[in-house]
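> sharing a sequence plus its predicted fold:
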Amino acid sequence: MTLSFFDQFSSPMLMGIPLILVALLLPWLLLPTPTRRWLSNRLLTIQGWFISQFSQQLLHPLSPAGHKWALLFASLMLFLISINMLGLLPYTFTPTTQLSLNLGLAVPLWLATVIVGMRNQPTQSLAHLLPEGTPTTLIPILIIIETISLFIRPLALGVRLTANLTAGHLLIQLISTAAFLLLPLMPAVAALTTLLLFFLTLLEVAVAMIQAYVFVLLLSLYLQENI
């Protein structure tokens, strides 16, 4: 029984063909496409308002050179939120519970911010590896530590998103299994467990949105150090 708890995190297969590509492309089909008309429906209006508010809050601390990344950050934010939210539905699959996918998103984007910094301001980018006023004897050690922390950033991005979503999904399945088993034995306890499951589901909805925001926010902070 315990091993089956992790079946929800395995990539779905159909006749030996992995369906993770379908899970990645489906959210784009559900998002409404903006039109050229002056008057649009309420859904498009809400979507446009959300994107503008998110871009304004995220890019406010950045210099004008970083505003070129607005479209990429907004698209990534909507993509991650859609995947995380759809993964909470029954009989669905959450691609962001796969560490390989999260690292596939984190490593290229982090590397792009590093390349931008090394190309535009190499001196300031390399200066982050050695804090100002460091004693001479500690310079080699601090350079090694800062270099390791720099290369750990994409790993931390991917692991944070994977761990939070995986833990939430596992907790929901554990509590729902307990409520199902307790229903014929102790109905009152099962009802309380179901109520706890309801609030936990609401919390997981918030986690799905917050983790998508944190992922993009950390990328913007990395970009801020290199522009």
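Alright, I've got the coordinates. In this text the structure is predicted, and so the values were computed from the model without any measurement.
> please count neighbours and contacts with C-alpha atoms only from this point.
OK.
> just the strands in the protein please.
13-14, 17-18 (DSSP state E).
> any idea which of those is most buried?
Greatest average neighbour count among those goes to strand 17-18 (a mean of 11), per mean count of other CA atoms under 10 Å.
> longest helix in this structure, by residue count?
helix 139-182 (DSSP state H).
> report the distance from stretch 219-227 to the chain centre.
Remark: stretch 219-227 is offset 17 Å from the chain centroid, using CA atoms, centre = their mean, to the nearest Å.
> buried residues in it?
By 16 or more other CA atoms under 10 Å, the buried positions in stretch 219-227 come out as Leu219, Ser220, Tyr222, Leu223, Gln224, Asn226, Ile227.
> just name the closest of those residues to Met85, please.
Leu219 (21.0 Å; CA to CA).
> okay but the closest one is in contact with Pro108, surely?
No. Between Leu219 and Pro108 there is no contact under CA atoms under 8 Å: 10.9 Å.
> where do the helices sit along this structure?
For the chain, the helices defined by DSSP H occupy 20-30, 42-59, 70-86, 99-120, 122-127, 139-182, 187-224.
> any chance of JSON lines for the buried residues of stretch 219-227, columns distance to Pro122?
As requested, those are exported to JSON lines (distance: CA to CA, whole Å):
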{"residue": "Leu219", "distance to Pro122": "19"}
{"residue": "Ser220", "distance to Pro122": "19"}
{"residue": "Tyr222", "distance to Pro122": "15"}
{"residue": "Leu223", "distance to Pro122": "14"}
{"residue": "Gln224", "distance to Pro122": "14"}
{"residue": "Asn226", "distance to Pro122": "9"}
{"residue": "Ile227", "distance to Pro122": "10"}
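> second structure for comparison follows:
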Amino acid sequence: MTLNFFDQFMSPSYLGVPLMALALTLPWILYPTPSARWLNNRLVTLQSWSLNRFTQQLLLPLNLGGHKWAALFASLMIFLVTLNMLGLLPYTFTPTTQLSLNMGFAVPLWLATIIIGLRNQPTAALGHLLPEGTPVPLIPVLIIIETISLFIRPLALGVRLTANLTAGHLLMQLIATAAFVLTSTTPTVAALTTAVLFLLTLLEVAVAVIQAYVFVLLLSLYLQENV
């Protein structure tokens, strides 16, 4: 019986109970909790240093009003990176390949940035819909285009993360299947295919980190326009 290549992206369930909640809870168990001691072990120290560097780099272009989002952005970055990396392990499930989950992250956070802009500086927030110096005949067209681009932003966030991870996992499975089939017939080609699979795995590790960073970075840029 030949399984569908897309079966790996189906949400797992046990006795009819979806295991998505368990998959979303697992990443938080893997990280050590910093203690109140003056000195921590190397793992906690490295974790704290990485978080500080990431937060400093992410909030550099934001003003003081956007620094309130530091904890949220850092938590979201760690959460997405962990989910993406755990999905590369054998016999695991990647929740971030589900468009519904990614849209559940993208839409509320994008909407929060829009609401903050309309509440704190409505004139500047609405001013993004019409560039300065636009000719009068083009004003209605540009307003419509900018409004559409504004509402496409959360869709682009969710689809980008889903498409990149799904394509990478699917390509890895295709190459792994090819290497397994070619082992008995042409071992040389199978060895070359296995080497390509190893390189692709390294690439997917980089993609897992980069896509999580891009997701949070774009949210920070949307926030920068509204604070």
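Thanks, I have it. Source: prediction; values computed, not measured.
> so for Ile144 of the first structure, which of the strands of the first structure sits nearest?
Closest to Ile144 of the first structure of these, according to CA to CA: strand 17-18, at 40.6 Å.
> mean shift between the closest one and the second structure?
Its matched residues in the second structure lie on average 0.7 Å from strand 17-18 of the first structure after superposition (mean CA distance after the TM-score superposition for the first structure).
> which residues touch that strand?
Ser11, Pro12 (CA atoms under 8 Å, 6 or more residues apart in numbering).
> stretch 56-75 of the first structure too?
For stretch 56-75 of the first structure, the surrounding residues in contact (CA under 8 Å, 6+ apart) are Ile51, Phe54, Ser55, Val216, Leu217, Ser220, Leu223, Gln224, Ile227.
> return the member of the residues you listed nearest to Met13 of the first structure.
Lowest distance from Met13 of the first structure to the contacts of stretch 56-75 of the first structure (CA to CA) belongs to Val216, with 29.8 Å.
> wait, that closest one touches Met77, no?
Yes. Counting by CA under 8 Å, Val216 of the first structure sits close enough to Met77 to count as a contact (6.5 Å).
> how about Phe54 of the second structure, what does it touch?
Ala74.
> which of the helices of the first structure sits closest to Ser10 of the first structure?
The closest of the helices of the first structure to Ser10 of the first structure is helix 20-30. By CA to CA, the value is 9.8 Å.
> mind giving me the packing neighbours of the closest one?
Counting contacts by 3 or more CA pairs under 8 Å, 6 or more residues apart in numbering; DSSP states H and E, helix 20-30 of the first structure packs against helix 70-86.
> by how much does the helix it packs on deviate from the second structure on average?
Comparison of helix 70-86 of the first structure with the second structure after fitting gives an average deviation of 0.3 Å (mean CA distance after the TM-score superposition for the first structure).
> ok now that helix, how far from the chain's centre?
Computed by CA atoms, centre = their mean, the chain-centroid distance of helix 70-86 of the first structure equals 8 Å.
> tell me the buried residues in it?
Neighbour counts over helix 70-86 of the first structure (16+ other CA under 10 Å) mark 70, 73-74, 76-86 as buried.
> Throw those residues into JSON lines and include distance to Gly168 of the first structure, thanks.
Shown next, in JSON lines, are the buried residues of helix 70-86 of the first structure (distance: CA to CA, whole Å):
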{"residue": "Ala70", "distance to Gly168 of the first structure": "30"}
{"residue": "Phe73", "distance to Gly168 of the first structure": "25"}
{"residue": "Ala74", "distance to Gly168 of the first structure": "25"}
{"residue": "Leu76", "distance to Gly168 of the first structure": "22"}
{"residue": "Met77", "distance to Gly168 of the first structure": "20"}
{"residue": "Leu78", "distance to Gly168 of the first structure": "20"}
{"residue": "Phe79", "distance to Gly168 of the first structure": "19"}
{"residue": "Leu80", "distance to Gly168 of the first structure": "16"}
{"residue": "Ile81", "distance to Gly168 of the first structure": "15"}
{"residue": "Ser82", "distance to Gly168 of the first structure": "17"}
{"residue": "Ile83", "distance to Gly168 of the first structure": "15"}
{"residue": "Asn84", "distance to Gly168 of the first structure": "11"}
{"residue": "Met85", "distance to Gly168 of the first structure": "12"}
{"residue": "Leu86", "distance to Gly168 of the first structure": "14"}
